[in-house]
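**Student:** have a look at this prediction, sequence included:
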Amino acid sequence: MHHSSIRTPRGSRAKRKKTQGLNLREKLLMCFVFFLFVWVTIGPFGLWRLHRLKTERDNLIAQQVQFAKHNQLLQEKIKILKEDKKAQEELVRSELGWVRDNELLYLFHNEK
């Protein structure tokens, strides 16, 4: 018998190549998917940056709440100072060290 008389079906050679390994198109697709995953995860607009931005936003919101509270206290203080002469005098005396006419102020320094 001649070896040439024995023939294999046409598709068997292609199937044998596929089972041996990935073809170039599949390798390129896998590389593309891998790099796409890396880009989405740690790229300039990736999930890691998104997490950092959310943390920064939360910190800024907390800071804004603190500023709003401080602002409210200052507005209340301004209102009191506008309406109450005694509060004005106390502030001027304590903050600026002012005294009334014919008044003496004694300052004592703690010496250790």
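**Tutor:** Now that the structure is in, tell me what you want to look at. The shown structure was predicted, so the numbers you read here are calculated from the model rather than taken from an experiment. Residues are numbered from 1 along each chain as shown.
**Student:** contacts, neighbours, all on C-alpha from now
**Tutor:** Fine.
**Student:** and the longest helix that the chain contains, what's buried?
**Tutor:** Secondary structure assigned by DSSP state H gives helix 47-83 as the longest helix of the chain. Neighbour counts using 16 or more other CA atoms under 10 Å place L81 of helix 47-83 among the buried residues.
**Student:** run the chain-centre distance for it.
**Tutor:** 16 Å (CA atoms, centre = their mean, to the nearest Å).
**Student:** try stretch 25-40
**Tutor:** Relative to the centre of its chain, stretch 25-40 is centred 28 Å away, using CA atoms, centre = their mean.
**Student:** next one for the comparison:
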Amino acid sequence: MNTKKSVLLAFIILAIFSLLLFIIFGENGLADLHLLKIERDNLSKQNAELAKQNLDLYREIVRLKSDPKYLESVARKELGVVGKDELIFKLKDQRKGEN
């Protein structure tokens, strides 16, 4: 009788241990849950950064549409646009020939 109880107890302990291993390390277990939480947090941070960039770009568009002087300054700086009566002087760098 004691051996039957011992075998049954060992089987129950083995079953519980196997179940715990499966819960922790199995597919969709606690380890996967932890990794998914880390990934969710990273995606939330990326989403917040993209939302900020989106808002900044929206504000830039509104400013370009509503402020002609700002539009002109951006066109000059980024596109090299020159006014109607303006001249561009390109100077050679004197330091290139000196050694």
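**Tutor:** Done, it's in. Every value quoted in this text rests on a predicted model; they were computed, and no experiment measured them.
**Student:** just to revisit the earlier point, quick one: the longest helix of the first structure to the second structure mean distance?
**Tutor:** Its aligned residues in the second structure lie a mean 1.0 Å from helix 47-83 of the first structure after superposition (mean CA distance after the TM-score superposition for the first structure).
**Student:** which bit of the second structure covers that helix?
**Tutor:** Matched against the second structure by TM-score structural alignment, helix 47-83 of the first structure falls on residues 30-66.
**Student:** any idea which residue sits dead centre in the second structure?
**Tutor:** Q46 (3.2 Å; CA atoms, centre = their mean).
**Student:** and that one, how far from L55 of the second structure?
**Tutor:** 14 Å (CA to CA, to the nearest Å).
**Student:** now the residue nearest to the centre of the second structure: how far from V82 of the second structure?
**Tutor:** As judged by CA to CA, Q46 of the second structure and V82 of the second structure stand 39 Å apart.
**Student:** and for R63 of the second structure?
**Tutor:** For R63 of the second structure, the distance to V82 of the second structure - CA to CA - is 21 Å.
**Student:** having no further points to raise, I will conclude here.
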